[in-house]
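Engineer: Sequence below, structure please.
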Amino acid sequence: MSSKHLRTRIRAFSAFLAVGILLGPAVALADPVPESIAVNVDQAKLVRLPSRVSTIVVGNPLIADVTLQPGGLVVVTGKGYGATNFIAMDRAGEVLVDRVIQVEGPTDQLVTIYRGVERESYSCMPICQRRVTLGDGSEYFKAAMDQAGNLSSQASGAAASKQ
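Structural biologist: Presented below is the predicted three-dimensional model:
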């Protein structure tokens, strides 16, 4: 290696060190990236927060729902695809937590059938059965939701009559 080439490399390394020394404290003082919570749509996840949390604010409740339980435990439920955030505060209004919630698609074996622009979803574990998913055609979605509502009403009525 020539002495000229060696001097060039030493200057480049010295400049690199100088930039690192100058930027080092700034990088150390920067706020850390908030921890993200990943949850699947139509599923829930338990997250422990400080026990003094008294108020929760959700950025977009169409994407996720966050319910506060006693002792700082929260239930995060994925409602729609995408990302939002939630902020947890104490009684004095001090922000204790500000986290991103990433809602992802289902993890089961999902089969999607397209009929023109209409879409139907089926969960195939181990056999295929209807699974209402965001984005399904409105007629398919309504029929499945009506059936689920009727089943729930009948089950509630049967339980009430036994009491």
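Engineer: C-alpha from now on. contacts and neighbour counts both.
Structural biologist: Fine.
Engineer: Now the closest residue to residue 130 other than its chain neighbours: which helix or strand?
Structural biologist: Of all residues not flanking residue 130 in the chain, residue 122 sits nearest, at 4.5 Å (Cα to Cα, 6 or more residues apart in numbering). Residue 122 is part of strand 118-124 when elements are defined by DSSP states H and E.
Engineer: this one next, for a side-by-side:
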Amino acid sequence: MHIIIVMIFIAFASKVTALENCDILGSLEADPLKKTVPVKFEDLQYLKLIDACTEAIEIQDHHIGRYYLLRARGYLRSGSYEKAISDIKHSHDLGYAAATFAFATLHHFGEAMPKDLTRAEFLYKLAYSNGVKWAAQGLSILYKDISFSRYNLKLSHEWLEKF
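Structural biologist: Coordinates of the predicted model:
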């Protein structure tokens, strides 16, 4: 009986460790649901992050949107853009608001996918309406971009004030 209890405890501790490691290694400042201190993009230990988040995704059956988003940060840092985009889209499709913000950023700056400023605007607004305050800064930057069809300095200032 004691062996079974010890085995259950070890299995539970292992699960908690995987979930915590994903959060600790990849925490995103823009995520209103972050669990730990944010990690700067340039400081990401992407191999450890990808492994920890993959394990977290495999053992967790709820709230996995965050783990897909954090794993995507690892993929972005490693240069695996297709995998990163796939994870961000999946997290967004699961309704994880910080992933919606990340998806908007990808569309806005066009570094890992083609630039689409209209789609970025829509996604930033959706993220903001779901509690991601950083989306206001994204909208501020977007509205002062003269290449954007809805260029508007007044709106840019209004969104900056919301940040």
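Engineer: TM-score of the superposition?
Structural biologist: Here the superposed chains carry a TM-score of 0.22, computed using TM-score structural alignment, normalised by the length of the first structure; 76 aligned residues with a Cα RMSD of 6.0 Å.
Engineer: What are the buried residues along the strand holding residue 122 of the first structure?
Structural biologist: Neighbour-count burial for strand 118-124 of the first structure, counted by 16 or more other Cα atoms under 10 Å, picks out 119-123.
Engineer: which residues sit against the helix or strand following that strand?
Structural biologist: Once the chain leaves strand 118-124 of the first structure, the next helix or strand it forms, by DSSP H and E, is strand 128-130. Contacts with strand 128-130 of the first structure, where a contact means Cα atoms under 8 Å, 6 or more residues apart in numbering, come from 120-123, 144.
Engineer: mind listing what's buried in strand 128-130 of the first structure?
Structural biologist: For strand 128-130 of the first structure, it's none, nothing buried (16+ other Cα under 10 Å).
Engineer: Give the next helix or strand downstream of that strand.
Structural biologist: helix 138-161.
Engineer: need the helices for the second structure, in chain order.
Structural biologist: 2-26, 46-59, 64-78, 81-93, 97-109, 117-129, 134-143, 153-162 (DSSP state H).
Engineer: Can you spell out which helices and strands pack onto the longest one?
Structural biologist: Helix 2-26 of the second structure is packed against helix 46-59, helix 64-78, with contacts defined by 3 or more Cα pairs under 8 Å, 6 or more residues apart in numbering; DSSP states H and E.
Engineer: of all those, which lies closest to residue 143 of the second structure?
Structural biologist: helix 64-78 (25.7 Å; Cα to Cα).
Engineer: And the closest one, what's buried?
Structural biologist: For helix 64-78 of the second structure, by 16+ other Cα under 10 Å, it's 64-77.
Engineer: so that helix versus helix 2-26, what angle?
Structural biologist: Going by axes from the mean of the first three to the mean of the last three Cα atoms, to 10 degrees, helix 64-78 of the second structure is angled at 50 degrees with respect to helix 2-26.
Engineer: elements contacting helix 64-78 of the second structure?
Structural biologist: helix 2-26, helix 46-59, helix 81-93, helix 97-109.
Engineer: Single out the most deeply packed of the ones you listed.
Structural biologist: Of all those, helix 97-109 has the most neighbours on average by mean count of other Cα atoms under 10 Å, namely a mean of 25.
Engineer: Next, the angle from it to helix 81-93.
Structural biologist: 130 degrees.
Engineer: Direction-wise, compare helix 97-109 of the second structure with helix 134-143 and give the angle.
Structural biologist: Using the same axes, to 10 degrees, helix 97-109 of the second structure lies at 10 degrees relative to helix 134-143.
Engineer: now the angle between helix 117-129 and helix 97-109 of the second structure, please.
Structural biologist: Using the same axes, to 10 degrees: helix 97-109 of the second structure against helix 117-129 is 160 degrees.
Engineer: Give me the buried positions along the longest strand seen in the first structure.
Structural biologist: Ranked by residue count under DSSP state E, the longest strand found in the first structure is strand 95-104. Within strand 95-104 of the first structure, the residues that qualify as buried are 97-104, counting by 16+ other Cα under 10 Å.
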